[in-house]
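In: how does the following fold in three dimensions:
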Amino acid sequence: MRRDAPLTAEAQLLAPLWQPKPTTVRSQPQKQDKVDKYNEVKHLEYDNDISSLALGFVPFPFTSGGGITYNTMDAPEARRFSTSTAERVGLLKSHDNAAKQRQYGAIPDPSDIESLLGGEGTTEELGTTAGQEAKLLLKYSVPLMGTYLLQYSFSLVTIFVVGHIGTDELGAVSLATMTANITGLAIYEGLATSLDTLCAQAYGSGKKTMVGLHLQRMILFMLAVTIPIGAIWLCSGWILAALVPEKAIAHLAGYYLSLLLAGAPGYAIFEAGKRFTQAQGLFNASLFVLLIATPINIALNYVFVFVLDWDLTGAALATVLSNNLLPLLLWIYVYFVNPSSLECWGGFTKAAFTNWGPMAKLAVPGIVMVETEWLAFDILTFSTSYLSTAHLAAQSIVMTLAVAIYHVPFSVGVAVSTRLGNLIGAGSLSAARTATKTYILTFLAIGLIDFTFLTACRNTLPKAFTSDPEVVSIVATVLPLLAAFQFADSTTALVNALLRGLEEFESLRTGLEGEKGRSKT
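Out: Next up, the predicted model:
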């Protein structure tokens, strides 16, 4: 089980996170030659790691009437500033970010930024209180939690349903999910990371139909990769039987994977399709899809498993149909809800069958990053299989709870890093200090709530997933340890959020100072 599932509506949710009233500050007269030199700049390097998936937004000043006006993100000229995920750090280091930056709006004049960074101009200090910061976090974190939980809900529903079938089935699904993650799903997501660069650069440079061409190439490439992945999944019963002591569980997991293979193309196409919409700034597309697909997935699981009594076969078929529904819903969104995005689709072309090499090379770092992250968690499931079937089933429940609960501090952390970066970017250091104190108390409270919840419900939570007394006993024994881990993990989420907020502005400041130095030569 993995901790971050790609979530894509956070940009839509956080765009209005900070919208200060327009404030005008003094600026020195601009020399045209300095403006011309700056306009020739093609590249401002930054490389932000936001620990999974989130996009940061930083408002920048723009000149207006001889002064600097701080525009909110609703303003058309406001510049949107995207950050990379942990899986894409290596990927983006080797690529030009200029096009991606141009995608999100105009580049401000360096002398304007000089005022922001403490040059000859001055900025107006923004005021805030602990209560205001708490309200902001509550307002924007709750929708994010819902989005991330929706993205994780397919796995959550499967574990919940299969747990009520039997212990062997729950252990088999846990083993099958681990195998699917490592040998298939992580590869798809790693491949899709190359589109974060390719599609963004194509869209930002004005070559909009190239966005659709990159999508076609990636879909065809993913379908080709599905052939060896499918061979592994079809043979997984024998492979797992040679690796784990529980032979019956291994063959049951192989059977589940053989059924799951039918949903692999849908999963792959959806991962590629998400990048097609994200490159155009349509960050609410995935949320639209998930809001429809999640209840359908729940209904399919209920009907197939409990009404038709198809047991493990029903759970697998529900997942297959849900995965194949995702790209269909995304197409409906693009074609009917936001047809303007079709300007990036130039139609099917034979060129999609050529020039796969650069795309594949670009995807390798993404695959490595995603694989190592997923493997770090899934290796626990593999190790547990050497204990007993009951322990394997218990591990599945514990990891499901751990990932689900972590979405709370992680979602708040996304809002924190964006808000803190905005305050520091505006030069409001006093407000940033006040906000940071509020964030510390907030995350301590989250950690205590998680700890108390898991400890108090250690005997009742397992029963929601399984009726096997042995599995319930094992989970109840482990949950206090998970509670302590979640408290520490919430603290880690806080530190990561604060560092991201600081890095968000620092990386921009460093790049701009370098550009200003070159403009003087």
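In: from now on I want contacts and neighbour counts done on CA atoms only, so please keep to that.
Out: Fine.
In: tell me how many other residues crowd the spatially closest residue to residue 155 that is not a sequence neighbour.
Out: Nearest residue to residue 155, sequence neighbours excluded (Cα to Cα, 6 or more residues apart in numbering): residue 400, at 8.0 Å. Using other Cα atoms under 10 Å, residue 400 has 20 neighbouring residues.
In: one more to line up against the first:
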Amino acid sequence: MGTVPMDQQPLLHNVGEEKGRPWRSKGGGMTVAAVEAVEKEDSPPVRGLRDAWELFGAESKRLWCIGAPIAFNIICLYGFSSSTQIFVGHIGNLELSAVAVALNVISTFSFGFLLGMGSALETLCGQAFGAGQVEMLGVYMQRSWIILVAAAILMCPLYLFAAPLLKLIGQQDEIAELAGKFAVSIIPQMFALAINFPAQKFLQAQSKVVALAWIGFLVLLLHVALLALFVFVLGWGLWGAAAAYDISAWLVSLAQVAYIVGWCKDGWTGLSWTAFRDLWAFVRLSFASAVMLCLEIWYMMILTVLTGHLDDAEIAVGSIAICMNINGWEGMIFIGLNAAISVRVSNELGSGRARATKYAVAVVLVQSFAIGLLFMTTILVTRDYFSVIFTNDKNMQRAVAEIAYLLGITMVLNSIQPVISGVAVGGGWQALVAYINLGCYYIFGLPLGFLMGYLLHWGVQGIWLGMLCGTLVQTLILLFIIWKTDWKSEAAQAAERVLLWGGQEEDLKGHA
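Out: Reported below is the predicted structural model:
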């Protein structure tokens, strides 16, 4: 995927229609010849099984060329958290539960918000790249850095007062105190994410993703070595795990920035004061993206919180933490596909290719569902064994085996849901999806889980099952929206979004 040819670029800046009124550039309206040019550049229609198979193969290649390195990079990044829990789990159950709460509740809260804020860059950079405006990508990234660092500063009290907050929502005092201390020690990692996510989205929009995979892999190897050194060799225990976590996060962020400055001369032209202009338009899209993603990420985080109120909370929290850890490994693959389909959708819409966008969405949904079924089967076959990776405690292993079937169902649903969110980000539907997530997750799924877990006394399984019902409803609604989407209309609005969300609203008014 490259920049749009010069002979098509004037066309892309003229595409758009809002409320029945043609949107025109300063140079005039879009001609019939221009419309025909877009149609010629779009994917040909599928007229039979052979066409469908050829399309499936070609689109799969494009998708995985982007998605595989991104997925591998994100798996490596998730490996920081997962390997940290593995090392701490062999110290003791209390330490495992405390770190699980700190990472799955406190850190996930900030992770979700910062990733959501950074996801605005996926929409804007992807559509700008598709429209040939590569020189603006560096400015957009710098705006995102400013916004995310400010957001990280505002979230510091969440870490500093983690212990009382965890007690307030019902965590046992012993777990909450230790989790609060660990949370304070990983504050530097949060600021590393504020640099990481915009740099990551900058590279993803241009499909420069192989470097991301290498950076993630090399730093993961170093992270495991640091954990072994700090936790066991030097005997620093929990605080050694926190130090390794912080160091590794900053190494990834700095390596990505170094690659951008050294090897991305087309999109990076140096620091610019322009990044401080028109921040409010960027903040609005960033906040909508953050709300959409946070409502998804925090939803499963709440599962860990609610189990802390049950009897034998140490076993309940530990078993859920192990399942969520395994689910997270699978989820990283689909977050990779989420990013890949976001790039594909935003690039194609920015290029005005409506049919190609529709085909890309169909192919990724079919493949994601098949992968989800494969993971569910694997979990059900190994339900009595996979927990030994995390714990030697027999009671904990039995507790995990009892809820493994719910983990399998979750894996199938999570194979579709993140991919649909990627389509939403690529198309710029963040605000709509945020409302859907709020209704399905927090008005329907969460109360149902509370009812089944506490009032019906189904425990961990009841809480989890009720919340899965919310995920199912959300997935079905978004699938229906995608099915009814007019992709030609979406492509027509993409160029206007680039101006509006890029902070060029005055230009947009001048075009009217």
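In: tm score of chain vs chain?
Out: A TM-score of 0.65 describes the superposed chains when it is computed by TM-score structural alignment, normalised by the length of the second structure; 413 aligned residues with a Cα RMSD of 5.0 Å.
In: returning to that earlier point: quick check: which element contains the residue nearest to residue 155 of the first structure?
Out: Using DSSP states H and E, residue 400 of the first structure sits in helix 389-425.
In: which is the next helix or strand following that helix?
Out: That would be, after helix 389-425 of the first structure and using DSSP H and E, helix 429-456.
In: check which helices and strands that following helix sits against.
Out: helix 130-163, helix 389-425, helix 469-519 (3 or more Cα pairs under 8 Å, 6 or more residues apart in numbering; DSSP states H and E).
In: distance from the chain centre to that helix, please.
Out: Distance of helix 429-456 of the first structure from the chain centroid (Cα atoms, centre = their mean, to the nearest Å) equals 22 Å.
In: in it, what counts as buried?
Out: 429, 431-432, 435-436, 438-439, 442-444, 446-448, 450-452, 454-455 (16 or more other Cα atoms under 10 Å).
In: before we move on, what about stretch 155-173 of the first structure?
Out: Buried, per 16+ other Cα under 10 Å, within stretch 155-173 of the first structure: 156-173.
In: with stretch 127-142 of the first structure instead?
Out: So for stretch 127-142 of the first structure, counting by 16+ other Cα under 10 Å, buried means 128, 130, 133, 136-137, 140-141.
In: how about stretch 346-363 of the first structure?
Out: Buried-residue list, stretch 346-363 of the first structure, by 16+ other Cα under 10 Å: 352, 359, 362-363.
In: likewise stretch 215-224 of the second structure?
Out: Buried, per 16+ other Cα under 10 Å, within stretch 215-224 of the second structure: 215-217, 219-220, 222-224.
In: and stretch 477-489 of the second structure, by the same measure?
Out: Buried-residue list, stretch 477-489 of the second structure, by 16+ other Cα under 10 Å: 478-479, 482, 487-489.
In: kindly indicate which of those residues lies nearest residue 447 of the second structure.
Out: residue 478 (21.1 Å; Cα to Cα).
In: and the residue nearest to the closest one when sequence neighbours are not counted, how far from residue 433 of the second structure?
Out: The shortest distance from residue 478 of the second structure to any non-neighbouring residue, by Cα to Cα, 6+ apart, is to residue 420 (6.9 Å). Separation of residue 420 of the second structure from residue 433 of the second structure (Cα to Cα, to the nearest Å): 10 Å.
In: anything in contact with each of the two?
Out: residue 478 (Cα atoms under 8 Å, 6 or more residues apart in numbering).
In: can you find the partner of residue 227 of the second structure in the first structure?
Out: Alignment note: residue 227 of the second structure maps to residue 301 in the first structure; criterion TM-score structural alignment.
In: wait, doesn't its match sit right on residue 318?
Out: Yes. In this structure, residue 301 of the first structure is within contact of residue 318 by Cα atoms under 8 Å, at 5.4 Å.
In: which one of those two has more residues nearby?
Out: Neighbour count, other Cα under 10 Å: between residue 301 of the first structure and residue 318, residue 301 has more, with 28 against 25.
In: average offset between the strand or helix carrying the more buried one and the second structure?
Out: Using DSSP H and E, residue 301 of the first structure falls within helix 285-301. In the superposition with the second structure, the average deviation recorded for helix 285-301 of the first structure is 2.1 Å (mean Cα distance after the TM-score superposition for the first structure).
In: same for that helix, what does it pack against?
Out: helix 130-163, helix 264-278, helix 311-332.
In: so which of those is nearest residue 232 of the first structure?
Out: Comparing these by Cα to Cα, helix 264-278 comes nearest, at 12.7 Å.
In: about what we covered before: just tell me what the residue nearest to residue 155 of the first structure corresponds to in the second structure.
Out: In the second structure, residue 400 of the first structure lands on residue 325 (TM-score structural alignment).
In: equivalent analysis for residue 249 of the first structure, please.
Out: Using TM-score structural alignment, residue 249 of the first structure lines up with residue 175 in the second structure.
In: isn't that match right up against residue 93?
Out: No. The pair residue 175 of the second structure / residue 93 is not scored as a contact, 10.1 Å apart, by Cα under 8 Å.
In: so how far is residue 209 of the first structure from the aligned residue in the first structure for residue 201 of the second structure?
Out: In the first structure, residue 201 of the second structure lines up with residue 275, judged by TM-score structural alignment. Between residue 275 of the first structure and residue 209 of the first structure the computed distance is 14 Å (Cα to Cα).
In: separation between the most centrally placed residue in the second structure and residue 52 of the second structure?
Out: Taking Cα atoms, centre = their mean, the centroid of the second structure lies closest to residue 335, which sits 5.3 Å from it. Distance, residue 335 of the second structure to residue 52 of the second structure, using Cα to Cα: 26 Å.
In: before we move on, the earlier item: tell me the gap between the helix holding residue 301 of the first structure and the middle of its chain.
Out: With Cα atoms, centre = their mean, you get 18 Å for helix 285-301 of the first structure.
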